[in-house]
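Visitor: Using only what follows, build the 3D model:
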Amino acid sequence: MGRLLLDTSRVSYEVSVNPVPKLDQNGQQKFDRESKNPMWTVHLYALSENAGEVINVTVVAPTMPPVTVRQPVVPVDLEALPWVNDRDGKVRSGVAFRASDLRPIETADR
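Guide: As a prediction, the model looks like this:
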């Protein structure tokens, strides 16, 4: 199956929680299998014309994204990753989000 890249042109994104290392169940930082880069978790407020939602984005990058709360950003290569988990007869599903970078948007202070 091909990658499900999202069109970010009609949505504005703002950092709602500062980036932190994405940890495994043992408290160790996770690394991407293909690129070997570390993984970071960032919460973004995604606002479109008629809806707003906080999404949890995994950023795979050599260093922690240099962004802070309330900073407008553009997710680079934002990808939706549908998942299903069947444990003990309970089926859960959702969508995970992943990006290769977060590009800060320069704003003029008023």
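Visitor: going forward, measure contacts between C-alpha atoms and count neighbours the same way
Guide: Will do.
Visitor: Leaving out the residues flanking it, which one is nearest to the most centrally placed residue in the chain?
Guide: In the chain, the C-alpha closest to the average C-alpha coordinate belongs to V57, at a distance of 1.4 Å (CA atoms, centre = their mean). Spatial nearest neighbour of V57, chain neighbours left out: F97 (4.8 Å); criterion: CA to CA, 6 or more residues apart in numbering.
Visitor: Report the contact partners of that neighbour.
Guide: Under the criterion of CA atoms under 8 Å, 6 or more residues apart in numbering, the contact list for F97 reads I55, N56, V57, T58, L78, E79, A80, L81.
Visitor: To compare against the first, here's the next sequence to fold:
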Amino acid sequence: MRNIPVDTSALTFVCVSPPRPKLINQDTGEVKVDRNGQTVYTVGLSAADESGRVELVNVAVSGDPGVVIGQVVTPVGLVGFPWEQHINGRMRWGIAYRAEQIIPAVQTAPASVGSVGSAVPVSADVA
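Guide: The predicted model follows:
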């Protein structure tokens, strides 16, 4: 299996590095584009699970996702794929991540004080 789908349902993602164009060549500054000619961006995300374990991942996405540092986001269609390369006689390997989109997460607002279904302490002054 070349691409490994990532189940993101139990994870919370926060943008920790702003979108920046992915470079093919550091020396020339050549920017990577996808097969449709869109610039590929790299976004740094923290991925936290319910137990508090946090991993930092760089996720590639076509087109500028328009997210900012500190924003809670959802990577849509996140996949991982193994890679390896030989550089200066040394073997490097890892897992790279790509998403179809990175969008702002839908936040659920906490119930406000006094709203239906919330407990509100009541005190009364009796004179």
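Visitor: PyMOL command for the buried members of the contacts of F97 of the first structure?
Guide: To isolate the buried ones among the contacts of F97 of the first structure in PyMOL, judged by 16 or more other CA atoms under 10 Å, type:
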select buried, resi 55+56+57+58+78+79+80
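Visitor: which one of the contacts of F97 of the first structure is nearest F31 of the first structure?
Guide: Using CA to CA, T58 comes nearest to F31 of the first structure of those, at 11.0 Å.
Visitor: corresponding residue for the closest one in the second structure?
Guide: In the second structure, T58 of the first structure lines up with A60, judged by TM-score structural alignment.
Visitor: how near is that match to V76 of the second structure?
Guide: Distance, A60 of the second structure to V76 of the second structure, by CA to CA, to the nearest Å: 12 Å.
Visitor: quick one: common contacting residues for the two?
Guide: Jointly contacting A60 of the second structure and V76 under the rule CA under 8 Å, 6+ apart are A99.
Visitor: and the gap between E106 of the first structure and V67 of the first structure?
Guide: Distance from E106 of the first structure to V67 of the first structure, by CA to CA: 11 Å.
Visitor: Settle it for me: which of the two has more neighbours?
Guide: Neighbours per residue (other CA atoms under 10 Å) separate E106 of the first structure from V67, with V67 holding more: 19 against 9.
Visitor: host element of that one?
Guide: According to DSSP states H and E, V67 of the first structure maps onto no helix or strand at all.
Visitor: For it, give me its contacts.
Guide: Applying CA under 8 Å, 6+ apart, we find V67 of the first structure in contact with V15, N18, P19, L102, P104.
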